[in-house]
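Novice: Could you look at this predicted model? Sequence included:
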Amino acid sequence: MVPRPDPRQLDLFAEQVVPAFRTEPTLDTSPVRVGFIPMDEMLIEAGLGSRYSLMTGYALQDTSVPYLPRSIAFPVTLKRDRDGTPHLFVASPVYADLPYVRRVEEATGLKAISHPSASGAFWHHAVDLAADAGWERLAESLEFTTLECVDQAVGLHVIDGELSAANARLLMGRLGVQEPGDRSAAALARIDVNFGSFELDTTAWTAIHAVEDGWIKPGRVGKGRTVYATLTKKALDHVASRRAQAA
């Protein structure tokens, strides 16, 4: 089919020249396959990694230590750029000093560096140890987490019943976190019927006061059965009164 003349050209009867299409270079956006290259095979054979973790980019597991806390059991991640360049990522330098991470460094010839993609270890350390069976270990290993993570983890587990209010008090005292003088009155005044958080900020002291002062009945975690936290009559009466005043 003869193309129409371009109205912008000077001679409308001149022969039309169809410009050649410009072709852009094709970029290979397919993910790099891992788990089938020499470094991965070597880690698998040395017992330092599994094919699943290497293929999915998950943290490598140190099977010589207990599964919990996950921060210590899964302390380092092997990631690759699009061009296949490998990197070892940890949450902070203290993780790079773990014997397992040192062995992975030696095996790969890479240096583990701190990276935000590995920062989940901070939360895992706090949430896995903020329990009646682990709070003392948590108090002695704060270098593997942050106070913010501990504050949130303690609040969570006081409410769900994995950490007693008494032990939570001892932990916060060991950490030097000052108790609010008003016993979290402002936060507790906002309590409401809401599954899970009850509209609270669920920080450590708020949760401790909510349980100690009879606002919340903590949950209970048992073998094969979980009992969730509930509001007490005191809390429900407070919610009803507040709603009546707002109506």
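Specialist: Cool, got the structure. Keep in mind that what you see is a predicted model, and the values were worked out from it rather than measured.

Novice: switch to C-alpha atoms for all contacts and neighbour counts from now on
Specialist: Fine.

Novice: my read: residue 227 touches residue 159, true?
Specialist: No: in this structure residue 227 lies outside contact range of residue 159 using C-alpha atoms under 8 Å: 11.0 Å.

Novice: out of the two, which sits in the more crowded spot?
Specialist: Taking other C-alpha atoms under 10 Å, residue 227 and residue 159 do not tie; residue 159 has more neighbours (28 against 12).

Novice: That one looks like it's in a helix, true?
Specialist: Yes: counting by DSSP: H, G, I helix; E, B strand; the rest coil, residue 159 falls inside a helix.

Novice: Double-check it against residue 207; I have them as touching.
Specialist: Yes: using C-alpha under 8 Å, residue 159 makes contact with residue 207 at a distance of 6.2 Å.

Novice: Tell me where this structure has helices.
Specialist: Assignment of helices within the chain using DSSP state H yields the ranges 38-45, 51-56, 70-73, 93-96, 99-108, 120-129, 135-139, 147-160, 165-175, 185-188, 204-212, 233-246.

Novice: could those go into TSV alongside distance to residue 221?
Specialist: Shown next, in TSV, are the helices of the chain (distance: least, C-alpha to C-alpha, whole Å):
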stretch	distance to residue 221
helix 38-45	36
helix 51-56	30
helix 70-73	19
helix 93-96	30
helix 99-108	32
helix 120-129	14
helix 135-139	16
helix 147-160	7
helix 165-175	15
helix 185-188	24
helix 204-212	16
helix 233-246	22
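
Novice: what's the closest of those helices to residue 80?
Specialist: helix 51-56 (10.0 Å; C-alpha to C-alpha).

Novice: and the nearest residue to residue 101 once chain neighbours are set aside, how many residues sit next to it?
Specialist: Nearest non-adjacent residue to residue 101, counting by C-alpha to C-alpha, 6 or more residues apart in numbering: residue 76, 6.5 Å away. Residue 76 has 29 neighbours, counted by other C-alpha under 10 Å.

Novice: Second structure follows, compare the two:
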Amino acid sequence: MTGKVDPRVRGVAAARDPDTWAQEFECAFLDTAGREWLTFDEILAALDAPALPPYEGRPVYVGMDIAARGDLSVIAVLEDVGAGVLALREMQVMRGESFAAQLARLDAVMRAYRVARVAIDQTGMGEMPVQEAQRRHGQYRVSGVLFNASNKLDMAVALKDRLQARRLLLPGVPDGQRPALIDDLRAVKMEPGAGGVPKLLAERDGRGHADRFWALALACAAAGEGVPVYGYESVARRAFAPRFDDIDGRSRAREWEGW
């Protein structure tokens, strides 16, 4: 689709949330200022899903929220378990790691899974990691997403739609990691915006900036694109790609190009 989307159309998409529809299209008054985008019940229902069996090569979609300092860097891996349902296979959380280390983690994910599509936060400092990830793994599989207001809303709507329809499951999250994940998923708030289009906000604190939320939203965005599915070999059989200790090293770049 090309061209700008009419704000009224985007408002209708966002209004798949029942409260937003009631306010904008049924003239019901609701105080939405500061209301959580995802409800506690929606989150708990997704977390209560049974643990996944060992991975057997189904397609996965990856979302990566990039950060250099302060915020967290998060990689979310969603597996297509059938019937249009995605389930969280793993989530990696990093703080203060170099871009080289973050890209090495993405390399390992690409080797371990049958990755159909990756969506990475390209905003600001994410420009270079996106370009490097595309060089390593191909532009056909890696896309950068600019975190402007419209893209953030599209991703947040996709995430909310999946949770409400029970088409996004978060199984097997260890008890020690559940509180942080719940906090991040509840951190994004909605406020009324121009033309009935919700405005999404998340406060930045010492624990991050809703980074797990956005990694999951990026993975949902990756799953929404019509892309081919690529072949999968088990880790035991696969010839590993070389790791990059220095992503600017010319010798390693030549080694990768010959892989």
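Specialist: Cool, got the structure. Bear in mind the structure is a predicted one, so any value in this text is a computation, not a measurement.

Novice: Would you mind reporting the TM-score between them?
Specialist: Here the TM-score for the pair of chains, by TM-score structural alignment, normalised by the length of the first structure, is 0.22; 99 aligned residues with a C-alpha RMSD of 6.4 Å.

Novice: returning to that earlier point: out of the helices of the first structure, the one nearest residue 222 of the first structure is which?
Specialist: Comparing the helices of the first structure by C-alpha to C-alpha, helix 147-160 comes nearest, at 11.2 Å.

Novice: quick one, that closest one and helix 120-129 angle?
Specialist: Between the axes of helix 147-160 of the first structure and helix 120-129, defined by axes from the mean of the first three to the mean of the last three C-alpha atoms, to 10 degrees, the angle is 30 degrees.

Novice: longest helix anywhere in the second structure?
Specialist: Max-length helix for the second structure by DSSP H is helix 149-164.

Novice: can you pull the buried residues of it?
Specialist: By neighbour count on 16 or more other C-alpha atoms under 10 Å, the buried set for helix 149-164 of the second structure is 150, 152-153, 155-164.

Novice: okay, the residues you listed in CSV with distance to residue 120 of the second structure next?
Specialist: Formatted as CSV, the buried residues of helix 149-164 of the second structure follow (distance: C-alpha to C-alpha, whole Å):
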residue, distance to residue 120 of the second structure
150, 16
152, 13
153, 16
155, 12
156, 15
157, 18
158, 16
159, 16
160, 19
161, 21
162, 20
163, 21
164, 24
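
Novice: Let me see the ranges of the strands in the second structure.
Specialist: 35-36, 59-65, 73-82, 85-94, 114-121, 142-145, 168-169, 189-191, 199-201 (DSSP state E).

Novice: So which elements touch the fourth one?
Specialist: If you count contacts as 3 or more C-alpha pairs under 8 Å, 6 or more residues apart in numbering; DSSP states H and E, strand 85-94 of the second structure packs onto strand 73-82, strand 168-169.

Novice: Out of those, indicate the one that is most buried.
Specialist: Stretch with highest mean neighbour count among these: strand 168-169 (a mean of 26; mean count of other C-alpha atoms under 10 Å).

Novice: residues making contact with that strand?
Specialist: Residues external to strand 168-169 of the second structure that are found in contact with it (C-alpha atoms under 8 Å, 6 or more residues apart in numbering): 46, 47, 49, 85, 86, 87, 88, 159, 162, 163.

Novice: Roughly how far does the fourth one sit from residue 60 of the second structure?
Specialist: Going back to what we said before, that points to residue 85 of the second structure. According to C-alpha to C-alpha, to the nearest Å, residue 85 of the second structure stands 11 Å off from residue 60 of the second structure.

Novice: Closest to residue 187 of the second structure out of the buried residues of helix 149-164 of the second structure?
Specialist: residue 156 (12.2 Å).

Novice: ok, back up a step: state the distance from the residue nearest to residue 101 of the first structure to residue 136 of the first structure.
Specialist: Residue 76 of the first structure is 24 Å from residue 136 of the first structure, by C-alpha to C-alpha.

Novice: for residue 102 of the first structure, same thing?
Specialist: For residue 102 of the first structure, the distance to residue 136 of the first structure - C-alpha to C-alpha - is 27 Å.

Novice: now residue 227 of the first structure
Specialist: 25 Å.

Novice: what do you get for residue 122 of the first structure?
Specialist: 17 Å.

Novice: so what's the closest residue to residue 142 of the second structure other than its chain neighbours up against?
Specialist: Ranked by C-alpha to C-alpha, 6+ apart and with sequence neighbours excluded, the top spatial neighbour of residue 142 of the second structure is residue 118, at 4.7 Å. Neighbour list for residue 118 of the second structure: 61, 62, 63, 64, 141, 142, 143, 219, 222 [criterion: C-alpha under 8 Å, 6+ apart].
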